[in-house]
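Peer 1: What follows is a predicted structure for the sequence shown.
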Amino acid sequence: MLARAFFTFNAHALLTTTLSERQREILILRVATLRQSSYVWAEHVFMARDAGVNDDEIAGIARGPGAPCWDPLEAALLRAVDELVADGAIRDSTWVVLAAALDVQHLMDVIFTVGAYETLAWMLRSFAVSIEAGSTSI
């Protein structure tokens, strides 16, 4: 029952979010990087490419918000992931950048996307779910 409820929540983060596909995938891949979730990384690197994230940017996700490939909003999205994972909250300086470009629903979707994929990464690593042969890992 709980898994069904979680996957309904996760489906929102993946399919009906107000974020662009590109924004969503940047968030998810940063969570995968920070949580060393090879499974999430392998599944989403292809989706990120389909959403317009190029290979230099994919490499930049591992380097974080300071990588030169990011515009201010995307750097703030990456910082938001780092702050949520480390501290459980987005810092005021990051929030100001996000709120200047995103409405309240988008901001909620940032937080919920990070939370959903953080939880998914915990589950996949705890159950030692392995990536499929031939997939790209972190």
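Peer 2: Okay, I see it.
Peer 1: rest of the way, CA atoms for contacts and neighbours
Peer 2: Will do.
Peer 1: Give me the distance between the helix or strand hosting residue 75 and the centre of its chain.
Peer 2: If you go by DSSP states H and E, residue 75 is part of helix 72-87. A distance of 9 Å separates the centroid of the chain from that of helix 72-87, by CA atoms, centre = their mean, to the nearest Å.
Peer 1: try it against this one:
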Amino acid sequence: MPFSHTADPRVAPVGDPEPEVAEMLAKTLGDDRGVPLAIFRTMARHPRMMKRFNVLGGFFLTRGDLPARERELVVLRVAWRSGCEYEWAQHVLIGRRAGLTDEEIARVAHPGAKWSAADEVLLRAADEVLDRTDLSDATWAELAGRFTETQLVELVVLVGFYRMAAGFLNATGVQKEADLPGWPAGVAPEGDR
């Protein structure tokens, strides 16, 4: 799905931000040295949008009603399906902290892999929203047996938000930090097929 670019990044991350932008960046996630992540330094080219993006993204990561493990399983599926290595890499780390094992993380990239019924329906939901911009009645009914309406709304918006983020990351050519993991060994992202 992602195109090859003649040069990446297409939009250079902000290097020496104005004080107002520096203050916003100071509130974002950073690497081990405290440097704001490349996604935020790139989005800082549009500070007003970055501010709103961070509110919704921060909600999902810290204030959402979905359990963290389930959220990260869905985000990883979106990243893989979108061919977004940057999003994948960041959420491998977040997913580990949320309780996903390395084996589960790698399995996200294997269509038809065996999952528990609870995990399978989450992955199917992500796939349906990505493929059809909708959920089948069967998938909705399975999810509704487990999640509240609030969580169902959050799940659907989660898929859309991270698909949007993947499009931003891929199209602008944001480069992942060097110390981040890549795709699972031997598996090409679906976007590259």
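Peer 2: Thanks, I have the structure now. Bear in mind that the values here come from a model prediction, so they are computed numbers and not experimental data.
Peer 1: Find me the equivalent region of the very next helix or strand once past the helix holding residue 75 of structure 1 in structure 2.
Peer 2: Counting by DSSP H and E, the element after helix 72-87 of structure 1 in chain order, helix or strand, is helix 92-101. Following TM-score structural alignment, the aligned partner range for helix 92-101 of structure 1 in structure 2 is 137-146.
Peer 1: what's next to the matching stretch, contact-wise?
Peer 2: If you take CA atoms under 8 Å, 6 or more residues apart in numbering as the criterion, stretch 137-146 of structure 2 is touched by 121, 122, 124, 125, 152.
Peer 1: Quick one: map the third one onto structure 1.
Peer 2: The reference is to residue 124 of structure 2. In structure 1, residue 124 of structure 2 lands on residue 79 (TM-score structural alignment).
Peer 1: and the longest helix along structure 1, how far from structure 2 on average?
Peer 2: Identified as the longest helix of structure 1 according to DSSP state H is helix 104-126. Mean deviation of helix 104-126 of structure 1 relative to structure 2 after superposition (mean CA distance after the TM-score superposition for structure 1): 0.7 Å.
Peer 1: Not counting its own residues, what contacts that helix?
Peer 2: Contacts for helix 104-126 of structure 1 (CA under 8 Å, 6+ apart): 9-10, 13-14, 17-19, 24, 27-28, 31-32, 35, 37, 39-40, 77, 81, 84-85, 98-99.
Peer 1: Pull out the buried members of these.
Peer 2: Taking 16 or more other CA atoms under 10 Å as the criterion, what is buried in the contacts of helix 104-126 of structure 1 is 10, 13-14, 17-19, 24, 27-28, 31-32, 35, 37, 39-40, 77, 81, 84-85, 98.
Peer 1: Next, the contact list for residue 108 of structure 2, please.
Peer 2: By CA under 8 Å, 6+ apart, the neighbours of residue 108 of structure 2 are 73, 76, 77, 80.
Peer 1: Hmm, residue 125 and the third one touching each other?
Peer 2: What it means is residue 77 of structure 2. No - the pair residue 77 of structure 2 / residue 125 is not scored as a contact, 10.1 Å apart, by CA atoms under 8 Å.
Peer 1: Name the SS class of residue 53 of structure 1, please.
Peer 2: Look at residue 53 of structure 1: counting by DSSP: H, G, I helix; E, B strand; the rest coil, its state is coil.
Peer 1: what's the closest non-adjacent residue to it?
Peer 2: Excluding its sequence neighbours, the residue lying closest to residue 53 of structure 1 (CA to CA, 6 or more residues apart in numbering) is residue 22, at 6.5 Å.
Peer 1: related to what we said a few turns ago, pick out whichever of residue 77 and residue 125 of structure 2 has more residues nearby.
Peer 2: Taking neighbours as other CA atoms under 10 Å, residue 77 of structure 2 and residue 125 compare with residue 77 leading, 26 against 23.
Peer 1: how about that one, what's its match in structure 1?
Peer 2: Matched to structure 1 by TM-score structural alignment, residue 77 of structure 2 sits across from residue 30.
Peer 1: Its match contacts residue 80, correct?
Peer 2: No - Residue 30 of structure 1 lies out of contact with residue 80 (CA under 8 Å); the separation is 9.9 Å.
Peer 1: which one of the contacts of residue 108 of structure 2 sits closest to residue 103 of structure 2?
Peer 2: Of all the contacts of residue 108 of structure 2, residue 103 of structure 2 sits closest to residue 73, with 12.1 Å by CA to CA.
Peer 1: Give me the number of neighbouring residues for that closest one.
Peer 2: For residue 73 of structure 2, the count of nearby residues is 24 (other CA under 10 Å).
Peer 1: do the same with the one 3 residues further on
Peer 2: Other residues within reach of residue 76 of structure 2 by the criterion other CA under 10 Å amount to 28.
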